[in-house]
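*Asks:* Coordinates for the following, if possible.
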Amino acid sequence: MRSSAALAPGSSIDIAAQEEAMARSMWRITLQRLKRSKTAMIGLTIVILLLLVALLADVVAPYSPTETTPASISPPTWQNLMGTDLLGRDVLSRVIHGSRVSVYVGVVSILFAIFIGIPLGTVAGFYGGHVDQVIMRLMDIILAFPIFLLAIVIMVILEPNTTNVVLALAIVRIPILARIVRGSVLSVKETEYIEAVKALSLSQIRVLGRHVLPNCLAPIIVTSTLNIGNAIIIEASLSFLGLGTQPPTPTWGWDLKQNLTLIELNPWITIFPGLAILVTVLAFNLLGDGLRDALDPRLKA
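*Replies:* Modelled structure (predicted):
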C-alpha cells in the first residue's frame, strides 16, 4: 500500500501524472519492440496496403468488377493480369473490389464486438457477485455453440446481406472479448495502484475509465487484431455458402464458389481470390503476433 501522504488530498494529481508518464513510456517501448519485429512490420505493411486498396478500389481497379466481356475464362494476359472468369469479368478488378467487403466486415464487426464486449467484461470483472454471474453465464451460453455454426444460424434467421454478416460476426465475438476484458480487470483491480486510487474517494466510473481500463488495453488490442483475420475467414465462408454479401457485389468467398468447378482446367479463377484471403488473414495474424510480443509484460525490463 502507498503511504498516507500519497493518499492525502490533492495526491490524485500526482497519481494521474505518474500514470500518464508510465503510459507514455510503455507505449514508446512497445512501438520500439514492434519496429524491431520484421514479421510484424511485414504484416503492418500488408494491412496498410490492403486498406489503401479497399479505399481506392474504384481508382486502382482497371475495370468495373461487374463488367462482362466475350473473353470468358481467359488466362492471365497484359490486358487482364489475373485473367477473366466464366462471365468474362476481370478477376483482378473483382479481387480488388472484394477487399472492400472483407475489410469492412472484418474491422466493423470487431469494433462492434469491442463496443459491447468491453463494457460487459469491465462491469463483470469490477463489480463481481451476481452481476458477474449473470453476464458471464450469458457469455457462456453463446460460447457453447461453435462460432461458425452460430454465424450460419444467425444468417439463416436474418436476411443474407453485408450488414447482417457484420452483426452475426460481432455477436459471436462479443463473449470472447468480454471474457478477456473481465480477466484483465480482475487482475488489475487487485493491484496496489488501484487500491490507492480507490482510497481517494473517486467515483467508480472515473476509476474504471481513467485507471482500470487503460491498463487492460494490451490484451484487447492483440485479441482484436487477431480476430479481424478470423472474421474475414468466416465472412468468406458465409459468402461461399451463399449466406453472406449477395451478388452483384464482388466478394472473395462468392468468387471461389462460383468458379470452383473450373479449378482443374482454369485454376487462376479461384487461385487469386484464395490467395487474397490467405495473404490478408496472414497479415493480420503477423501483426497481432507482433503486438502480442511487444505488449507482453514478461518481456519488460
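*Asks:* only C-alpha atoms for contact and neighbour calcs from this point on.
*Replies:* Will do.
*Asks:* all helices of the stretch 101-250 of the chain, in order?
*Replies:* Under the criterion DSSP state H, counting those that start in this stretch, helices of the stretch 101-250 of the chain are mapped to 129-143, 147-157, 162-188, 192-198, 204-206, 217-240.
*Asks:* Please tell me how far residue 123 sits from residue 62.
*Replies:* Residue 123 is 50 Å from residue 62, where distance means Cα to Cα, to the nearest Å.
*Asks:* One more: residue 18?
*Replies:* Taking Cα to Cα, one finds residue 18 at 54 Å from residue 62.
*Asks:* who has more neighbours, these two?
*Replies:* Ranked by neighbour count (other Cα atoms under 10 Å), residue 18 and residue 62 place residue 62 first, with 16 against 12.
*Asks:* Another sequence for comparison is provided below:
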Amino acid sequence: MTKKLSFRMILGLVLLVIITAAALFAPWIAPFSPTQTTTAVLAEPSLEHFLGTDQLGRDVFSRIIWGTRVSLQVGAAAAVVAVLIGAPIGLIAGFFRGRIDFFLVQVIDIFIALPGLVLALIITAMLGPSVVNLSITLGVVTAPTVARLVRGQVFVVRETLFVEAARATGASSSWIIRKHIMPNTMRVVWAQFAINVSLAIFTSASLSYLGLGVPPPNPDWGGMVRDGSMFLPIRPVLSLAPGFAVALTVFTFYLIGSSMNDAD
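*Replies:* Predicted coordinates for the structure are as follows:
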C-alpha cells in the first residue's frame, strides 16, 4: 500500500518546485540582468523595479531570482561532496567495526566538535572565495554528520535477520554491503542530503555576509543582505528581501529532510 505524503513533505515539495523553477527560468522571470546597472540608484519599488534598485542601480528582484541559481548550485554541490566523503566513511566504520571504527569515530568526533562556521571560515580563507571552493568547503564541513548518521544506520541493518542469513550462506562482505546495507541506508542519506543543502545555503549566505562567500559580481543573497544593511533606515527591502529568500529556501529543504527522517 502506498504511503501518504505528510503535509510537511507536500509543502516542502511545492516550495521546492517553485524555487527550482525560479532558478531554471531566471532569464525569463527576471526583467534585468543581475549585473545590469541603471541610473536609478536606490530607487523605490515600482512597476519597472518590483523591489527597487540597490546602491549601484541594479534591479533587486532580478538579482534575487538569479541568486536562486547560485544558492542551489552551492547547496547541492556541497551536499554531494558531503555524501561522497561521509557516506563511505560511515559505511566502513559501521560495517567493519573494531579498530577501524574506533579510529574513524575519533576523527568524526573531532570535526563535529569544531564549530562549523568557524571551520568554514578557516578553509575558505585558505582556498579563497569562489563558488567551487565554497561548495567543497561546505561539503567537507558537513561530511562528518553524514558519516555519523550512516554509521548508526549500518549498525542497525547489519544486525538484521536477512544480513545474518546472508552471512550464514557464505556471502562476501562486499555482496552484503551492495545488496543489503547500502539499499537500507539510502533513506537516511537522502534525508541528510536535503538537510545539508539547507545548512550549506545558510552557511554560504553567512560567509558571503562576512565577505568570504560567493565573490561579486555574482548575485548572492548573503552579499545582498550585507550590502543592503548599509541602507536599512531608508531602503530596508535591500536586506529584507534576500534575507527572506535565504530563510524560505533553508526552510524548504529542512522541511523535506525532516519529513523523510520522520517517515516510517
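*Asks:* What would you report as the TM-score here?
*Replies:* Here the TM-score for the pair of chains, by TM-score structural alignment, normalised by the length of the second structure, is 0.96; 264 aligned residues with a Cα RMSD of 1.2 Å.
*Asks:* where does stretch 276-292 of the first structure sit relative to the chain's centre, distance-wise?
*Replies:* Mean-position distance between stretch 276-292 of the first structure and its chain equals 10 Å (Cα atoms, centre = their mean, to the nearest Å).
*Asks:* one step back: out of the helices of the stretch 101-250 of the first structure, which gets nearest to residue 89 of the first structure?
*Replies:* helix 217-240 (18.4 Å; Cα to Cα).
*Asks:* which residues of the second structure does the helix or strand just after that closest one align to?
*Replies:* Remark: after helix 217-240 of the first structure, the chain's next helix or strand is helix 252-258, criterion DSSP states H and E. On the second structure, the counterpart of helix 252-258 of the first structure by TM-score structural alignment is residues 221-227.
*Asks:* what do you get for stretch 83-95 of the first structure?
*Replies:* Going by TM-score structural alignment: stretch 83-95 of the first structure matches residues 52-64.
*Asks:* Find the helix or strand that the alignment partner in the second structure of residue 59 of the first structure is a member of.
*Replies:* Counting by TM-score structural alignment, residue 59 of the first structure lines up with residue 28 in the second structure. Secondary structure assignment for residue 28 of the second structure, by DSSP H and E: helix 26-29.
*Asks:* Any buried residues in that helix, and which?
*Replies:* By neighbour count on 16 or more other Cα atoms under 10 Å, the buried set for helix 26-29 of the second structure is residue 26.
*Asks:* got it, and stretch 236-243 of the second structure?
*Replies:* The neighbour-count check on stretch 236-243 of the second structure (16+ other Cα under 10 Å) flags 237-243 as buried.
*Asks:* now residue 45 of the first structure: how far from residue 59 of the first structure?
*Replies:* Taken as Cα to Cα, the span from residue 45 of the first structure to residue 59 of the first structure is 20 Å.
*Asks:* brain fart, residue 76 of the first structure
*Replies:* Separation of residue 76 of the first structure from residue 59 of the first structure (Cα to Cα): 21 Å.
*Asks:* Same check on residue 264 of the first structure?
*Replies:* 32 Å.
*Asks:* Give the buried residues for stretch 279-296 of the first structure.
*Replies:* Here stretch 279-296 of the first structure shows 279-295 as buried, counting by 16+ other Cα under 10 Å.
*Asks:* Check stretch 136-145 of the first structure too.
*Replies:* Residues of stretch 136-145 of the first structure classed as buried by neighbour count (16+ other Cα under 10 Å): 136, 139, 142-143.
*Asks:* residues in the second structure matched by stretch 270-283 of the first structure, start to end?
*Replies:* The aligned range for stretch 270-283 of the first structure in the second structure is 239-252, by TM-score structural alignment.
*Asks:* Setting aside sequence neighbours, what's the nearest residue to the residue most central in space within the second structure?
*Replies:* Centroid check for the second structure by Cα atoms, centre = their mean gives residue 197 as the closest residue, at 1.5 Å. Nearest-residue entry for residue 197 of the second structure: residue 75, 4.5 Å, with adjacent residues in sequence omitted and distances by Cα to Cα, 6 or more residues apart in numbering.
*Asks:* Quick one: map that neighbour onto the first structure.
*Replies:* Residue pairing (TM-score structural alignment): residue 75 of the second structure is matched to residue 106 of the first structure.
*Asks:* Count residues in the vicinity of that match, would you?
*Replies:* 26.
*Asks:* That one and residue 236 touch, don't they?
*Replies:* No - in this structure, residue 106 of the first structure is not within contact of residue 236 by Cα atoms under 8 Å, at 10.4 Å.
*Asks:* Identify the residues contacting residue 248 of the first structure.
*Replies:* The contact partners of residue 248 of the first structure, taken as Cα atoms under 8 Å, 6 or more residues apart in numbering, are residue 66.
*Asks:* so how far is residue 185 of the first structure from it?
*Replies:* For residue 248 of the first structure relative to residue 185 of the first structure (Cα to Cα), the value is 45 Å.
*Asks:* Residue 194 of the first structure too?
*Replies:* Distance, residue 194 of the first structure to residue 185 of the first structure, using Cα to Cα: 11 Å.
*Asks:* Give me the more crowded residue out of these two.
*Replies:* Neighbours were tallied for residue 194 of the first structure and for residue 185 using other Cα under 10 Å; the higher tally belongs to residue 185 (23 against 16).
*Asks:* Report all helices and strands that whichever helix or strand residue 244 of the second structure is part of contacts.
*Replies:* Using DSSP H and E, residue 244 of the second structure sits within helix 237-262. In terms of contacts (3 or more Cα pairs under 8 Å, 6 or more residues apart in numbering; DSSP states H and E), helix 237-262 of the second structure is packed against helix 7-24, helix 60-96, helix 186-209, helix 221-229.
*Asks:* And the third one against the first structure, how far off on average?
*Replies:* Once the two models are superposed, helix 186-209 of the second structure sits on average 1.2 Å from its counterpart in the first structure (mean Cα distance after the TM-score superposition for the first structure).
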